[in-house]
Every structure is written in C-alpha cells, then in structure tokens.
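1. next comes the sequence, and after it the predicted model I'd like to discuss.
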Amino acid sequence: MTSLSGAAAAAPPLRFGIMCSGTSFAAWQARCIENLLELPGVEAALLIVDDNPSPQRPLAEKLRQRFASPTTLWRIYQRAFLKSGSPATWPVDLGPKLSHVPVLRCVTKQVGKYTQRFFPKDLEAIGSHDLDFILRFGFNIIRGEILTVPRYGVWSFHHGDPERYRGAPPALWEIHNREHVTGAVLQRLTDGLDAGIILQRGYFKTNASSYVRSRDQLFFGGADWPAKVCVDIRNGRADYVDAPPLATKAPIYRDPANRQLLRFLSNQARSRITDQFASLFRHQQWGVGVIDAPVHEVVGLSGGKALSHPVRWLSEPSGRFLADPFAIEHVADGGTKLTIVAEDFDWSSNIGRISAVESTNSGTFGDPRLLMNFPFHMSYPFLFRHDERWYCVPETNEAREVCLYAFDPATLAWEKEATLLRNRRIVDSTLVHHDGVWWLFGTDEEQGANLKLHLWYADDLKGPWQPHPANPVKTDIRSSRPAGRPFVHEGRFYRPSQDCSRSYGGAVTLNLIRKLTPTEFEEEPVSSLGPAPGGPYPDGLHTVCGIGGRTVIDARRDVFIRQAFNAALSRKGAGLLRRLGKKPPVGTR
C-alpha cells in the first residue's frame, strides 16, 4: 500500500468525489475506493450519482440487437462468461463505508450519442464541496466545465494502451491481434476524445488463453493508482497532473463483429492448447555461462551488439539446473578465483537450494557445492560487497522474509546477520548503496512476481527499512522484476530487469535510473538482451551479473523433463478432482 512522507501527513486532507450509479461497485472499483479510504489524509466527500433515465428502445430494435446484430455473438459471450465468471466485476456494496458521504443525484444534458454535460446548478453544487478530484465510475463521455471544477480534475481509467488501442472492449483486441502486452492508464480527462493527461500507466502480460483472467488482471492491477497519485500530490511530486494531454491517432475499436469474435475465440483456444501442451512437455532447463568481457560491453553500452562475446557454459548437474548466478572474485592459490553462487534446482524435489561453483587454476569449473539447504525454495542469491565483506540476500519468499547473510568466499561459510523485511513475499531482492542511501528493489509474489516493482530504503544496511511512498513504483511486465546486479557506467546508474512479456525469463531489459530519492523513482529502458537463437540455450535469459572484467549470465532451453511432466500431471489431476468435488490424494501439490 502507498504511504505518505512525514511532512505530507500534516497537510489538509484531499477530498474526492465519485461519479457512480449508487453504492454498489464492481470489485476492482471498490478496491480503488477502499485504497483511497485507507490512505491517511484522503477522504470521500461526495457521491455524484447518475440519475439519467434508462433509454427506452422499441421492442423491434431490442429483438434486432439480440438476434440480428453483427455483434450478437459478443453479447452472448458476455452473458455466458463475463457476468458471472469475472471476479473483478462482481458487485461489492460499499454502502456502509460511504454512509456518511453526501449524495448528489444529477441529470445531464445529452450532446450527440455519447457525450454528457452537467447543468449549471449541479456544477455549482459540486463546486461547493471543494473537491480535489473526482473518480469517474459512472456516466458516459464527460465534457465541459465539470472537468475543471475539482482542483486536480476528473480521473478515469482506460484499460488499453491509448497509443495503440482506443475504444472497447478492454483487453479483447490484444488477444484478437496476438499482442504479448496489454496496457492500461489512469488519466485526467480533458475535452478532447482520448486526449487525457496520463497520471499512471502500466503494462501487463496478455493472457491469451483466458480473456477473463487477462481483463481481470488489468482491472485489479491498476486499483492502487488513484491512491498513488494522491501520495504524489501530498508529497509535492505530482507535476504530471498538469502535463500536456496525450496526442494519439490510434485506431478506435468497438465491440467485435461475429466474425471477429470467432477469430478471437480461435486465438484463445489455440493459446490454451499451447499452454497445456507446454506445461506437460516443455520445461525450462537453465544453464549458467561466463563471458570474458565487462558487463557494459555485454549489454551493448559500448556501441557494440549486445551479447556478441563467446560464452563458456558450465556443465549441467544431472537431474538439476543452475540459474540466477552471481559471482565474486577473490585471491586464492596465488591467483584470482571466480566463485559463482546460484540457485541449484532439483527436478525431483521441485525445490531450489543455493550452491557454489568455483573456478580452477586452468579456468574450468568444478562441481556445484551445496551452501544453503532449507525446507523451502531458495533462489537469486544476490551477492554484494560492503566494508570489505561479502554479503548475500537469497530469495526466500516462501518463508515471508528477506534475510541478510555474511559470506566468506575462502571457506564458503555463511552466517545470518539480520532480517531486513518480514511478512512479505518479496521476489529477487536486489540491494545497492547509492548517494549515501541503501536501496532494496524487489517484486511481490502476492501482487504478481513479474509485474510490480517495489522499493525500500535505509540509512544502515541492517535497517530499519522504509517502504518507498510511491510503492509500487512501477507496473510493467517488461521491466519490473530484478535480473541481476545494478551497475554504474560512465556516471550513469543501470538496473537489469526481466522481460516476462512473452514468457517467464524471456529476456533482460536494461533500465537507466533517472531519479532515485526517498520520494521519487524514475527509470527508462535503454536496451534489451535476449538469448542467442543458435546457442545451446535459445529460449530465454533472465540474469546478468558483472564482476570486474567478466560477466556471468544464465539462459534457458525448453525441453521435456520427466519429473516436471509427472508433477504437472499430478497438479492437473488434483485440480480436476477439486472441480468434481472430490478430495485430492495426500501429498499432491
């Protein structure tokens, strides 16, 4: 949940209104409102209820639209699958939570087929409530003076990337057109059609096998955005509220015609079959490689092509794989030894542990040596050096904690130093000391492990750690989840991240961090690093770690693994039994 900085908490409260049809809201809208109500210094001040009469259509027109319309199949699909099968749109009654809020019922002036304008008496009544913003969950296309009555305007969601998809239905055309990513924005409305001021923006993985799930993640995924804008306003970091409006010439989509819906359903069915086949027969086997070049050259910051250097791949342990590699260099036996610490995943137990692989004097690597073995999954052993000591923060999100370990590279011994975060399932924690402040980057398993980037900061490595007030600071399936050690090159600060838009661990996006303060965060993607199509691991890449003049990476190939097939088959059988109302066998995961 977002939070306020100390000075902002004492400021006058932000007052908001809600355009709606009553106190019953779709679940995702209710979550938006609840997030706002939970935020200190923000209060609901007015319900602006749509009191326009429902349009009455002749019976003949109703029958034509139901049975002879070019969008008949879409209407049938909506009734059959969306009304009851979409948790994001299930009704939630907020009457008890909004019982103290004044209600203003408004009838608007209809202009054309879709546009509505408020009458002067209602504008005056709304203005008397001294609103800071209005959240639009009702009415149609709103234009006119109402847009300037609240101090920060009228806010509205558009579930689609407005620079590519305008219109409706949300998230459908991306599946129809086989897009890997579906966008969404929260915007401040202007009088221009689809020309809002972007307040928040996010990019989600298109779930082509399930329209309901793809749309629901879009709805729920932006439910914290109004609260985030409020936090920025209270912290004096919301200049974007008055930014220039979006100028887009993207096509305007409408409800799909019958033939278009059939193509959409075909794409959805094809994707579902492909996903089911992959879960049974295509499994991710990862490998770790060493590149004899510094990280800035490997990722293409020196003018050359990214990943153009030869890779020395480590041998694969039988029945296992190594992934998430981090490396250190230290002096041993009269030379410089490279030690790689990585996730060591066992297909039989379906659990990752932490192992180390050490280089020999001849430059080869020995067998993995087990370092950490706990009764829960471990991965991403983030290594860093501070005050002449090496530390490691492995991912232990199943234990709901982030822990700091001291590491001795000479003996490969570990000692727990501190618990940095508790009761959070943080994924791929990445620490860095920047401008005198410690920063911890990570995503949250419970909010989508690949989607939303969170930040914490501290004056001391061992804490206490404070959440960034703008958390989650980023919503982007293409560049949120950490993917290795951040680094500085030519005075610029870069952060590797995973691009999971096509598949988990599909590629690495390199971000240039523009702003990193206790109240601000801003970064932009500058390059992408993908697997070599002709190499032994052509299907993915999700970790890059520089150490001196060398870089370690991991990459994947998708192959059939007998143990993974058995586990997937067991899960599917258990799921089928649950749907049939029977109890799965003991031990089925």
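-> Arrived safely, thanks for sending.

2. hey, let's count contacts and neighbours off CA atoms from now on
-> Noted.

3. got the contact list for residue 213?
-> Residues counted as contacts of residue 213 (C-alpha atoms under 8 Å, 6 or more residues apart in numbering) are 86, 207.

4. helix, strand or coil: sort out it for me.
-> helix (DSSP: H, G, I helix; E, B strand; the rest coil).

5. against residue 207, how distant is it?
-> 7 Å (C-alpha to C-alpha, to the nearest Å).

6. so residue 570 belongs to a strand, correct?
-> No: secondary structure of residue 570 (three-state DSSP): helix, not part of a strand.

7. what residue, apart from its backbone neighbours, is nearest the residue sitting nearest the centre point of the chain spatially?
-> With distances taken as C-alpha atoms, centre = their mean, the residue of the chain nearest its centroid is residue 451 (1.6 Å). Leaving aside its chain neighbours, residue 451 sits nearest to residue 477 (4.6 Å; criterion: C-alpha to C-alpha, 6 or more residues apart in numbering).

8. quick one, what contacts the one you found?
-> Here residue 477 is in contact with 181, 203-205, 450-452, 499-501 (C-alpha under 8 Å, 6+ apart).

9. A further structure is provided below for comparison with the first:
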Amino acid sequence: MVRIGLLLDNLKIKRWQNEIINYIKSHPNLELTTFIINANKPKYVVPGSFFYRASQVLDRKIFPVKKDVFKEISLEKNEKDLPIYYIEGEEKRFSYRVAIKDIERIKDLDLDIMIRFGFGILRGGILDAAKNGVWSLHHGDNRINRGGPPAFWEVANREDVTGITLQKLSEELDGGKVIKRSFIKTNTTSFYRNKNEAFWAGIELFNLALDELSRGILKYEVEKSSFQFYCHPLYKDPDNSTSVKILLLFWSRRILEVAKEKFSFPQWYILYKFKKDSFLEKNIFRYKTLYPPKGYDWADPFIIKENQRFYLFFEEIKIGTGNGHISLFQFDEKGTLLNERPVEVLNEEYHLSYPFIFKEDSNYYMLPESADANELWLYKSEEFPERWKKYQKIFSNKQIYDASLYFHEGYWYLFGTEKLSEGGNRDQYLHLYYSKELDSENWVSHPLNPLSLDVRGARPAGKIFKENGRLLRPTQIGAPKYGYGIQINEIKQLSTTEFIEEKLSDILPKWDKDLLAAHTLNFEEGFTVIDAQGKIKK
C-alpha cells in the first residue's frame, strides 16, 4: 500500500486536485493518510498586473468551458475523519522552508510520497521527508518553459504544443527529477481553455504515475543528456505593457481568423497515385485528387486490391451532421477511376470513420471507428465490396479511436488512442491490446499502456507496413491542429510485454499553399492514397 500525504494551504481546493484525490481513494493500492496544512499566513501575495488579470477574466467569460477544473471544492465535510497536521516554516518571497521540528513530525508519518497542492516553492528538508519525495505538476515543458503562469505563454507565443511535467521536487525551480511528461495541442483560441485542457492532462499524468508506483513499475524519465542548460526565459506574469501587447496581438489574430472564415471553409479530400513498381509514391505533388461535392468531407482512405481491381474505402460525411458513413470508389488495374460518384457501403445510426480493411483466410474484414457508440465492432463482408455485417464485438463500453490491427509472431495487435478522463484528449494516449484470435472479445491490455503521452505521433494514421525490413506505423501529428500531418514511426520492439518505436519521417501539408492538414496514409501494390484538408473558397 502506497501511503500518501497532501500538502495544502487550506481545505478549499480546485476540482483538478479533487479528481486526483478521488482517484487515490478509489485505487486499491493507494492510501490517503493525512492532510499537511500550512499554518503560516501568506506574507507575499502578488496579484499580477491589472491588464493581465482583466484579460484573463475577459477570456474566461468569452470562452467558457464545460468541464471546468478550477471549480472550488471544500474538503471540510468530506474528509473530516482524516488526520490533519498544521506545520510552520520560514516563508520568503520565492521559497518556503518547513521548520525542522515539523519535518521530523512528517517523517514519523512514514509516507511514501507527498503531493504538493500548496505551500509555494519548497526548499530544504521537506523535500526528502517522504520515501519518494514531494511530487508536483508543472504545466509546461520544463526544458523550455519554467515559471508561470501555467499554460499561458504557449498561447501567447503560438506554440504548437503545451507540455505538462510531473516531477519530484528539488531545490531547482521547475528543475526536479522528471517522473512523466506529456504534450497536448495548444488551444490558441483561448488562454483559459488551454489552461483548462492542460490541467486535465495533468490529472491524467498524475494518476498514471500513481498507478505505476503502486505496481512497482514506475520509471523516471531518462534525459538524453545529463549535461543540459536551461537557456529560455524564467517566465512570470506579464506586466501591464506586455499584457496589452499580448492582448492586442491575440485579438487581432482572432478577428483575422474569423474574417477569413467568411470567404473560405476547410474541406477534406482524397489524393491518390498509382505506380507500376508496386511501392508507394513519396512525392505528394504528383498525386491526383478526388474532391467531394460542396458541403461534404472525404477522409480516412484505405485501399485494397481484389481481382485486378483496386477498391478505395473512405469516410464520407455531410459537414455539420456529425454522422459519417463508409463509401467506396473503384479503380481498374491501371489505376483508372471507374465510378465518378462514390457508393455508400456501410452506415449506422452513429458516426463511422477510418474503415480499416484487410483480408484474412480469404475473407474481408473491416474495423471502422465507432467511438461515438462507445464500442468497437469487426465487420465481415457478405458480398465484397458493398455488403457488410457485424461479425464480432471487440470492445464494449470503450471509446477507442482509429483502431488498427497488425498480426505479428502469433498475436493480433490492436493499436488505438483513448481518452483517460472526461476532459481529456482523444489523440494523446496510445493504447495497445493483443489477442491470439481475431474474432475475440477478450483482448488483453498491454502492460505498458499508455504507450505514448504525446499528441504528436500517437493516434494511428493508416495500416502498419514493412519497408526494407523495417516495420513502420503511420501516426497523426495532432498539433498545431487536429490531424495536422502524418508521422512515420519505426517499431523497434513489439511483443506482449515490450513496445518501442522511434520517429522516422513525416508528411506535412506543404505541397500546396491552401493546405491545412493531412492525416491518413495507405497503399497496396503500387496504389497509394492520402487525405488532405484544404481551404475552399465559398
């Protein structure tokens, strides 16, 4: 049992802190043993500049959030039976040192870890008073962002991603030993929304680390080099003049974005290229295009060959409806399009996309994404290519995005991303499951799940394939926008106990000036397909 103590300023906390407390209470191997509360009255309260505070209030009112992690919650009634220790210390402007007598009291509690939800910047012996030290979240990538405010400067500087760092505190500001690190897409439309999303990611990061600690498998992040300098600013709340500049730049950019939307709209379409040498075409500018009619998106293309014909399955959706279906184009053996209008082949009452199609033992199967239905079904073809029926339920009560299968050394492996919380990101956490049988509902979760915590290169973007002896997995680059590009990862190790992959290359939407994104790549016997999102004039 992992014994945990909380460092608090008082018994009024925010929802994000309460989410972590609830996780601890629900976990069979975690025990919340005590509250350790700061008995000192705060000496140094720095409210921030007027324009900074005013801009944040304005942002929050204009861009509200549904799942607000900053809602205040009182622990006084819910935790009245838990021991409370009030401790004192020496508070300075930028640090807090707990009194020696109170450090000894805390050591007598025999805690495995302490979680810092208050007290400011801690220094001294308190950092070693628990077996595994004091854990704390920094809502920024501490390699390039130290200080504060949390998740603010990423929006101000228009950075693609916002980092979240869980660390074991040390004397160095935001420079403790990194336990885990994750990355979300920066929400550049709102400072408050980006902050809210970053704190949800922090909840998930904390809970993952606590679970791994309880199972004895927690490994600290390994830096590429121990000889590293921090050469970025020590960020702080912006003063009045800086706040005004940031506010003017932010709103001028937002107004320009809204104005541009009046003259164009984003639309997904499909590109394809046939080569006689039976391998994929790597020069995207050579591809032909298939444009949908106005008001529709065509995306997630998958290609397969049967009886000297190529069959292109893809997601078709009327923009604004939210419910996509699977449609089909056919090509002859030379890559010539045979039907100018697509044929609808699979439709449900809920949204379908990403028609992962494959052949096994002379049968055709399809594994379309159906996360909106909270389940995942494997379909089997009754009459290829147009008639399909539900064959095997893979998951119930689970939302899994862009599920992709690969058979390797006697096991079927299923890759997909999942949300870890109600306010979490669907593109960030890669999960892997395995089974001896394809038609099974008993898929085993890989012990290293989630395999990735980075929105760049987690979510599947097409079939896994081999090239020159290398096993390659197309993945989505989920920043600076959803489905921005495709990252090709090389799988180095894949088994029921191990998984290692490394970035090999990427495909970015730069071959045309009006491109916004590209997020699916597939090929079969010289026929390559990719999708792209472009700006279409109204």
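-> Arrived safely, thanks for sending. What you see is a predicted model; the values in this text were computed from it and never measured.

10. looking at the second structure, name the residue matched to the residue nearest to residue 451 of the first structure.
-> Under the alignment (TM-score structural alignment), residue 477 of the first structure pairs with residue 455 of the second structure.

11. so that match versus residue 479 of the second structure, what's the distance?
-> 7 Å.

12. now residue 519 of the second structure
-> 11 Å.

13. between those two, who's got more neighbours?
-> Neighbour count, other C-alpha atoms under 10 Å: between residue 519 of the second structure and residue 479, residue 519 has more, with 30 against 24.

14. skipping adjacent residues, who's closest to the aligned partner of that one in the first structure in space?
-> Under the alignment by TM-score structural alignment, residue 519 of the second structure pairs with residue 542 in the first structure. Take residue 542 of the first structure and drop its neighbours on the chain: the residue closest to it by C-alpha to C-alpha, 6+ apart is residue 505, 4.7 Å away.

15. what's the answer for residue 565 of the first structure, then?
-> Per C-alpha to C-alpha, 6+ apart, closest to residue 565 of the first structure is residue 280, 5.0 Å.

16. surely the one you found meets residue 562?
-> No: look at residue 280 of the first structure against residue 562 with C-alpha atoms under 8 Å: they stay out of range, at 9.2 Å.

17. for the two, indicate the residue with more neighbours.
-> When residue 280 of the first structure and residue 562 are compared for neighbours, residue 280 comes out ahead with 18 against 15, by other C-alpha under 10 Å.

18. that one: which element?
-> helix 258-281 (DSSP states H and E).

19. what's that helix in contact with?
-> Against helix 258-281 of the first structure from outside (C-alpha under 8 Å, 6+ apart): 70-74, 172-173, 175-176, 178, 208-211, 559-561, 564-565, 568-569.

20. so what's the residue count around residue 109 of the second structure?
-> 15.

21. quick one: map it onto the first structure.
-> So, by TM-score structural alignment, residue 109 of the second structure is matched to residue 129.

22. wait, its match touches residue 47, no?
-> No: Residue 129 of the first structure lies out of contact with residue 47 (C-alpha under 8 Å); the separation is 10.7 Å.

23. on that earlier part again, identify the contacts common to residue 455 and residue 479 of the second structure.
-> 184-185.

24. who's in contact with residue 16 of the first structure?
-> 42-46, 131-135.

25. centre of the chain to the strand or helix carrying residue 417 of the second structure, how far?
-> Secondary structure from DSSP H and E places residue 417 of the second structure in strand 411-418. How far strand 411-418 of the second structure lies from its chain's middle: 16 Å, per C-alpha atoms, centre = their mean, to the nearest Å.

26. mean shift between that strand and the first structure?
-> Following superposition, strand 411-418 of the second structure is found to deviate from the first structure by 2.8 Å on average (mean C-alpha distance after the TM-score superposition for the first structure).

27. list the contacts of that strand.
-> Against strand 411-418 of the second structure from outside (C-alpha under 8 Å, 6+ apart): 399-407, 425-438, 458-460.

28. Provide the aligned range in the first structure for the following helix or strand past that strand.
-> The C-terminal neighbour of strand 411-418 of the second structure among helices and strands, as given by DSSP H and E, is strand 429-435. Strand 429-435 of the second structure lines up with residues 452-458 of the first structure when matched by TM-score structural alignment.

29. tell me who's in contact with the closest residue to residue 109 of the first structure other than its chain neighbours.
-> Using C-alpha to C-alpha, 6+ apart and skipping the chain neighbours, the partner closest in space to residue 109 of the first structure is residue 117 (5.1 Å). Residues in contact with residue 117 of the first structure (C-alpha under 8 Å, 6+ apart) are 108-111, 142-146.

30. rerun that using 6 Å as the cut-off
-> Shown in contact with residue 117 of the first structure (C-alpha atoms under 6 Å, 6 or more residues apart in numbering): 108-109, 143-144.

31. which of the residues you listed are buried? Put it as a ChimeraX command.
-> A single ChimeraX command selects the buried members of the contacts of residue 117 of the first structure (16 or more other C-alpha atoms under 10 Å):
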select :108,143
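
32. ok so, going back, any idea how far residue 528 of the first structure is from the match of residue 519 of the second structure?
-> In terms of C-alpha to C-alpha, residue 542 of the first structure sits 11 Å off from residue 528 of the first structure.

33. what do you get for residue 199 of the first structure?
-> From residue 199 of the first structure to residue 528 of the first structure the distance is 26 Å (C-alpha to C-alpha).
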